[in-house]
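*Asks:* just to be clear, the model below is a prediction. Sequence and coordinates:
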Amino acid sequence: MINVVIADDDDLVRAGIRAIVETSPEITVVAEAGNGGEAIAQARKWRPDVVLMDLDMPRCDGLCATRRLLTEPDPPKVLVLTTFGMDENITAALHAGASGFLMKQLTPQQLIHAVSTVVAGGTVLSPAVTQQLLTHVARPGSQRKARIRAMAAKLSEREREVFGLLGQGLGNAEISEQLHLTTSTVKTHVSRILVKLEVENRTQAALVAFELDLLPATGA
């Protein structure tokens, strides 16, 4: 069972998200929060697998809550939900280690799949959000392209295979199955990839994969 906390300052939005995710027999909503402070308190109380985090909330906002939650021991996965075409806070949440970014205008199936994906260690990036994140984070340009291509060139052949699947949002178990490797071996490859690409987490690595045209433009 996947335990979820929903953090959003709109009662109707929380009710809608709860109704959607609980159609899955594998997901249960253990608590709701109307602001970031409540999200932190509920996460500490219930130790959920995932926090569905709105960014625009009163008092401690979603960014504040994400930063604090992800410094906790054994933190939950944070899946950011936003209604904005672009919010600068998303880039900060990315650096804090959020596992995914979705526009709220998504289908129920996409949301349920996203929750399952991040729990399995994967990354979920809405194409609309990703494109705009690249504008702010990656700053596409010939100099940037040359730099990331040079870093990617440091990857071994096996690391390139793992990197391509990581960029598609696959978790370690899925990568392990596709490449016929042990999960521990995949974890080792992922750690080395992050070091060689000079990124802090899988989500940032997935953005690099997107910029290198390795991340599909389809999905949640």
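*Replies:* The structure has been received and is ready for your questions.

*Asks:* all contacts plus neighbour counts: C-alpha atoms, from now on.
*Replies:* Will do.

*Asks:* now the strands for this structure?
*Replies:* Remark: strands assigned in the chain by DSSP state E are 2-7, 27-33, 50-54, 77-82, 100-103, 124-125.

*Asks:* need those strands in TSV with distance to Arg160 and mean neighbour count, can you?
*Replies:* Shown next, in TSV, are these (distance: least, Cα to Cα, whole Å; neighbours: other Cα atoms under 10 Å):
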stretch	distance to Arg160	mean neighbour count
strand 2-7	31	24
strand 27-33	33	19
strand 50-54	29	26
strand 77-82	25	25
strand 100-103	22	25
strand 124-125	20	29
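
*Asks:* redo these as CSV? Include distance to Ser156.
*Replies:* CSV is the format used below for the strands of the chain (distance: least, Cα to Cα, whole Å):
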stretch, distance to Ser156
strand 2-7, 35
strand 27-33, 38
strand 50-54, 33
strand 77-82, 29
strand 100-103, 27
strand 124-125, 25
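
*Asks:* let's bring in a second one:
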Amino acid sequence: MGVSAPDTLRITRIQGLIERWEPRDIASTLTPRERQAFYLLGEGRSNEQIAKEMGVTVRTAKAHIGKILEKTGVETRLQAGLAAYACQLLEACRLG
């Protein structure tokens, strides 16, 4: 079973974003609270879990995620989560 053309396009787009991003670039475009939500997305957290962890309402968590999508140029929370996960790995590699 192969990968469909739309999936290939999405994968290519995410790879392009990751290749041009540096962790410090993300830090400079997101507010501290957006960055916190971004990394929680990278851990696979739900909106409800993000809200609880951050001590905010689900509506506020969704607003942070909306801003993250807007600022990073990705279309879905899954893409944002994958990008956050990749950034966390890049940071770990640089620190380790």
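*Replies:* Ah, there it is. Everything numeric here is computed off the predicted structure, so don't read it as measured data.

*Asks:* circling back to that earlier point, which one of the strands of structure 1 lies nearest to Gly16 of structure 1?
*Replies:* strand 2-7 (10.4 Å; Cα to Cα).

*Asks:* so how far is the closest one off the chain centroid?
*Replies:* Averaging C-alpha positions (Cα atoms, centre = their mean, to the nearest Å) puts strand 2-7 of structure 1 15 Å from its chain's average.

*Asks:* and the angle from that strand to strand 77-82?
*Replies:* 40 degrees (axes from the mean of the first three to the mean of the last three Cα atoms, to 10 degrees).

*Asks:* about what we covered before: indicate which one of the strands of structure 1 is closest to Ile17 of structure 1.
*Replies:* Of these, nearest to Ile17 of structure 1 by Cα to Cα is strand 2-7, at 7.7 Å.

*Asks:* tell me what that closest one is packed against?
*Replies:* Secondary-structure packing of strand 2-7 of structure 1 (3 or more Cα pairs under 8 Å, 6 or more residues apart in numbering; DSSP states H and E): helix 11-21, strand 27-33, helix 36-46, strand 50-54.

*Asks:* repeat that with 6 Å
*Replies:* strand 27-33, strand 50-54 (3 or more Cα pairs under 6 Å, 6 or more residues apart in numbering; DSSP states H and E).

*Asks:* quick one, which of those strands gets closest to Arg68 of structure 1.
*Replies:* strand 50-54 (12.5 Å).

*Asks:* how much space between the spatially most central residue of structure 2 and Gly2 of structure 2?
*Replies:* Taking Cα atoms, centre = their mean as the criterion, Ala80 is the residue nearest the geometric centre of structure 2, at 3.0 Å. Counting by Cα to Cα, to the nearest Å, the separation of Ala80 of structure 2 from Gly2 of structure 2 is 24 Å.

*Asks:* for Val5 of structure 1, what are its contacts?
*Replies:* By Cα atoms under 6 Å, 6 or more residues apart in numbering, Val5 of structure 1 lies in contact with 29-32, 51.

*Asks:* can I get the residues you listed in TSV including distance to Val5 of structure 1?
*Replies:* As requested, those are exported to TSV (distance: Cα to Cα, whole Å):
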residue	distance to Val5 of structure 1
Val29	6
Val30	6
Ala31	5
Glu32	6
Val51	5
